[in-house]
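> my questions concern the predicted model and sequence given below.
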Amino acid sequence: MNIDKAMYSETGYSLERLNALISPDAQNHLEQMAQRARQITRQRFGNTIQLYAPLYVSNFCVNNCPYCAFNCKSKLPRTRLTIDQAVKEAEILAAEGFRHILIVSGEDKNFITVAYLTELAKKLREKFSSISIEIYPLTKEQYDQLFAAGIDSIALYQETYDRSDYEKFHKSGPKSDYDWRLDTLSRAAQAGFRSLGIGFLIGLSDWRTQTLAMAEHANLLMKKYWQARVSFSFPRMRTAENVDEKLFRYMISDKELVQMTLALRLCFPDAEIVMSTRESQAFRDNMAHICVTRMSAGSKTNPGGYAEKEQSLSQFEVADDRTPDQVALMLKSIGLEPVWKDWDKAFNE
């Protein structure tokens, strides 16, 4: 398929179309792609951007992923939040205006249990209309319990869809099971989760082949679980404690990340596009104007980071350290309305 046809097609996703849009030749058409992506985003989502904040509850982890500061070989101090401590953190976020919160944890099954998460969710529902999780994979029955407790959204990244690279980066721990991880979002969808967040860690494998694989995953989820909404995230490797960046041979430029994001918007007009504080202030501002629909703000990537002055081990360095209010003001300055609530729990009743 030629690039002009791929840009202006109304047929939605096809592997051939996406392949054309992420090709090296398509880099000469980024301005036209951006204009088209912005038009589609405004038509489908209006002039709004959803804001959310991550709540890290544990940086303990049994996995040995060399790209993550939480890996089990790290000797740096670890922290687990009790329910009361987590609620205290969440209250700070609620006071800043957030009504959408993302619970994040390393694979710490002995402490961050389903019972812990259900108890925490029941307390958070008093202040938050939408609760998401980004934790280790669970069974369908466990997702049933979390959904009943008020958790309605999930983000879980395959890290890399390349099986040989996956094995290289996940040599031990429960995360070494590629297929169990790949099927996680299907199990969550079967339990009723309404939002399914997918992505891969940029830097582990070739970005073009990974984008195609992720798109196939998204297309399968959309067809099989049409009631749920799929969102794309694009986490790039960032500086982190005890992480050797020389391991990551596939880092990409800003231009390539823009191309990937635009291509996915053109092929998946109804998908959410998420951009975290891993990216710089300038980059996030530009992408918010074009096709991003959800952004984190004021993020702390260590447990207790909002309430405690003494900092525990962070998962990665935040590149955009603006406060939530500053991010909201930026959005208003470019004609967008910051939305602090992702979903109203009344819709589930």
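Cool, the structure landed.

> can we go C-alpha only for contacts and neighbour counts from here?
Will do.

> which parts of this structure are helices?
3-8, 15-21, 30-45, 83-95, 114-124, 140-149, 163-169, 178-182, 184-190, 207-224, 254-267, 281-290, 324-333 (DSSP state H).

> now these as JSON lines including mean neighbour count and distance to residue 198?
JSON lines is the format used below for those (neighbours: other CA atoms under 10 Å; distance: least, CA to CA, whole Å):
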{"stretch": "helix 3-8", "mean neighbour count": "18", "distance to residue 198": "23"}
{"stretch": "helix 15-21", "mean neighbour count": "20", "distance to residue 198": "17"}
{"stretch": "helix 30-45", "mean neighbour count": "18", "distance to residue 198": "19"}
{"stretch": "helix 83-95", "mean neighbour count": "18", "distance to residue 198": "24"}
{"stretch": "helix 114-124", "mean neighbour count": "18", "distance to residue 198": "21"}
{"stretch": "helix 140-149", "mean neighbour count": "18", "distance to residue 198": "17"}
{"stretch": "helix 163-169", "mean neighbour count": "15", "distance to residue 198": "16"}
{"stretch": "helix 178-182", "mean neighbour count": "15", "distance to residue 198": "10"}
{"stretch": "helix 184-190", "mean neighbour count": "22", "distance to residue 198": "8"}
{"stretch": "helix 207-224", "mean neighbour count": "18", "distance to residue 198": "8"}
{"stretch": "helix 254-267", "mean neighbour count": "22", "distance to residue 198": "12"}
{"stretch": "helix 281-290", "mean neighbour count": "17", "distance to residue 198": "19"}
{"stretch": "helix 324-333", "mean neighbour count": "17", "distance to residue 198": "24"}
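
> let's bring in a second one:
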Amino acid sequence: MLNASVKTDSWKQRKIHLDEIERYMQSDRDFIDDAALTRAIAANRNPDSLRIREIIAKSLAIETLNIDEAAALLNVSDPELLDEMEAAAGQIKRKVYDNRIVTFAPLYLSNYCVNNCRYCGFRLENKKIRRMTLSMDEIRRETEVLCGDIGHKRLIVVYGEHPVSDIDYMVESIRTIYDVAVPARQGIGRIRRVNVNAAPLCVEDLKRLHAVGIGTFQVFQETYHHATYARLHPADTIKGNYRWRLYCMHRAFDAGVDDFGIGALFGLADWRFEVLGLLAHTHELERAVGIGPHTISFPRLEPAKNTPFLQDSRLRVAEADFRKAVTVLRLAVPYTGMILTARESAETRRALLPLGITQVDASSRIGVGAYANPAVDNSQDNRQQFVLGDLRSLEEVIRELAEEGTITSFCTAGYRCGRTGKRIMDLLRSGKEGKFCKLNAVLTFREWLDDFAAPETASAAEPVIQKEIKEIEQEQPGMVKTFKEYYRRIADGERDLYL
């Protein structure tokens, strides 16, 4: 045990490269100015309706808002204006991303962690958690369930920060996932895009992730409030370094990763401050690397085994406040994808989807090894980081979306066609990306329905597909011939065709 502890300490000392923080800083301060963000919230109280409608118009033009504009939206209390903001949020989503929801599944590969975050079930001091790191054979079995039984095409893989799940393990595990192919009803089930949620990495390690073919690289700041961050993340841990985390996406871009996601954990500090922190991070990325975040996530704190910090009800973000946060984020960064996870209840997710959500997970199991072990209790398992709120299957979610007229997309074409980085930002801002998305959403949905859907789900989905095809015929006549040829080939059993 002593040798293991010494090795871990040595590993921790090598993780942070101070030069890979300092090279991106413009002064001795980082780009999150707590006092300025707090002042903006106070200075924009009681905004008048004319100003709010001007801000909404700017959002509808797919322009990133400034801090004061977002702060004004955060201060809106008039029900009529709130309704207008929500309507605009939905309109923006349809303009940029069309009538679709992208689905994915989380895959937790290890819950070992050297950090000691007070709110996290995986924290080092939590002795009630059963620690596990999946072997490559176990990863294959998990992936076979995800792509062969459920039909997922896109994963977000999650790693703790620990030597057992360092970059060598990450690269090998991603290769293993991509290698899995399982016969489906007509075609072959496989994962086409692996997104990564992990601890901040150095440039050299990020280059290795880029080389193995990842999709989006996610690192969440947790909280942008400096004092709160310091209080929750002990200074003697890797995660105690606020700036190592804050500048991770700058390093990712330099490593060739131009598709990244940011996020904050709502419930650690004032939720309004976190909204502005996410926007300030967006501004910095737009300034420094020329592109903003492909996705923004806004998970709320959820219960976790043996984590008393979460029992403080003062930390909870109320439903009405969370609804406003989602609305303002959609208006503030109108081009970004917005991820609403199964942390939230099914009821909350139904209520928030119309406000501009673009991605949800389903059939989610977050215990390490839980997909291949159906006996694991997915609500109280001692191998998982927190408790899920929405335990519905992918099939249930798809059927409900179809009944409401929304198409489910399994598209991963953008990554493989080079529609990432600045290229996708330009396409998103212009509304052109949504056109590609509609074509590929229909093609991939046809695949999933033919390979995995129960009869009642297929029945609910067919009118949605036909409606989307009619819109393609009307809106994209130049693409109709190729699209219909691909659609026919997929119906005949061919797979993974995209435009």
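Now that the structure is in, tell me what you want to look at. Predicted model only: the values in this text are computed from it and were never measured.

> now render the helices of structure 1 as a markdown table, adding distance to residue 349 of structure 1.
Formatted as a markdown table, these follow (distance: least, CA to CA, whole Å):
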| stretch | distance to residue 349 of structure 1 |
| --- | --- |
| helix 3-8 | 40 |
| helix 15-21 | 38 |
| helix 30-45 | 24 |
| helix 83-95 | 23 |
| helix 114-124 | 15 |
| helix 140-149 | 11 |
| helix 163-169 | 40 |
| helix 178-182 | 30 |
| helix 184-190 | 18 |
| helix 207-224 | 24 |
| helix 254-267 | 32 |
| helix 281-290 | 32 |
| helix 324-333 | 30 |
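
> buried residues in stretch 271-284 of structure 1?
Going by neighbour count (16 or more other CA atoms under 10 Å), the buried part of stretch 271-284 of structure 1 is 271, 272, 273, 274, 275, 276, 277, 278, 279, 284.

> give me the contacts around that stretch.
229-236, 238, 261, 265, 291-299, 316-322 (CA atoms under 8 Å, 6 or more residues apart in numbering).

> mind checking which of those land in strands?
Under the assignment DSSP state E, the contacts of stretch 271-284 of structure 1 contribute 229, 230, 231, 232, 233, 294, 295, 296 to strands.

> by neighbours, which of those wins?
residue 232 (26 neighbours; other CA atoms under 10 Å).

> go ahead and confirm that residue touches residue 198.
Yes - in terms of CA atoms under 8 Å, residue 232 of structure 1 counts as a neighbour of residue 198; the distance is 5.4 Å.

> show me what residue 280 of structure 1 aligns to in structure 2.
The alignment partner of residue 280 of structure 1 in structure 2, by TM-score structural alignment, is residue 345.

> same check on residue 303 of structure 1?
Counting by TM-score structural alignment, the partner of residue 303 of structure 1 is residue 368.

> what sits against the nearest residue to that match once chain neighbours are set aside?
Closest residue in space to residue 368 of structure 2, ignoring its immediate chain neighbours: residue 108 at 5.3 Å, by CA to CA, 6 or more residues apart in numbering. When contacts are counted by CA under 8 Å, 6+ apart, residue 108 of structure 2 touches 157, 158, 159, 366, 367, 368, 369.

> how far away is residue 108 of structure 2 from residue 375 of structure 2?
Distance, residue 108 of structure 2 to residue 375 of structure 2, by CA to CA, to the nearest Å: 17 Å.

> ok, residue 325 of structure 2 next?
37 Å.

> what do you get for residue 459 of structure 2?
31 Å.

> so these two - more neighbours on which side?
The neighbour count for residue 459 of structure 2 versus residue 375, taken as other CA under 10 Å, is higher for residue 459 (15 against 8).

> am I right that the more buried one is in a helix?
Yes - per DSSP: H, G, I helix; E, B strand; the rest coil, residue 459 of structure 2 lies within a helix segment.

> tell me the residue in structure 1 aligned with it.
Counting by TM-score structural alignment, residue 459 of structure 2 has no partner.

> how far does the strand of greatest length in structure 2 sit from its chain's centre?
Criterion DSSP E: the longest strand present in structure 2 is strand 100-108. Distance of strand 100-108 of structure 2 from its chain centroid, counting by CA atoms, centre = their mean, to the nearest Å, is 8 Å.

> and it, which stretch of structure 1?
Taking TM-score structural alignment, strand 100-108 of structure 2 hits residues 48-56 over in structure 1.

> mean deviation of the matching stretch from structure 2?
Its matched residues in structure 2 lie on average 0.5 Å from stretch 48-56 of structure 1 after superposition (mean CA distance after the TM-score superposition for structure 1).

> picking up where we left off before, need the buried residues of stretch 271-284 of structure 1 in CSV (columns: distance to residue 157 of structure 1).
What follows is the buried residues of stretch 271-284 of structure 1, written out as CSV (distance: CA to CA, whole Å):
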residue, distance to residue 157 of structure 1
271, 16
272, 15
273, 14
274, 13
275, 14
276, 14
277, 17
278, 15
279, 17
284, 20
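
> can you find the partner of residue 302 of structure 2 in structure 1?
Per TM-score structural alignment, residue 302 of structure 2 is aligned with residue 238.
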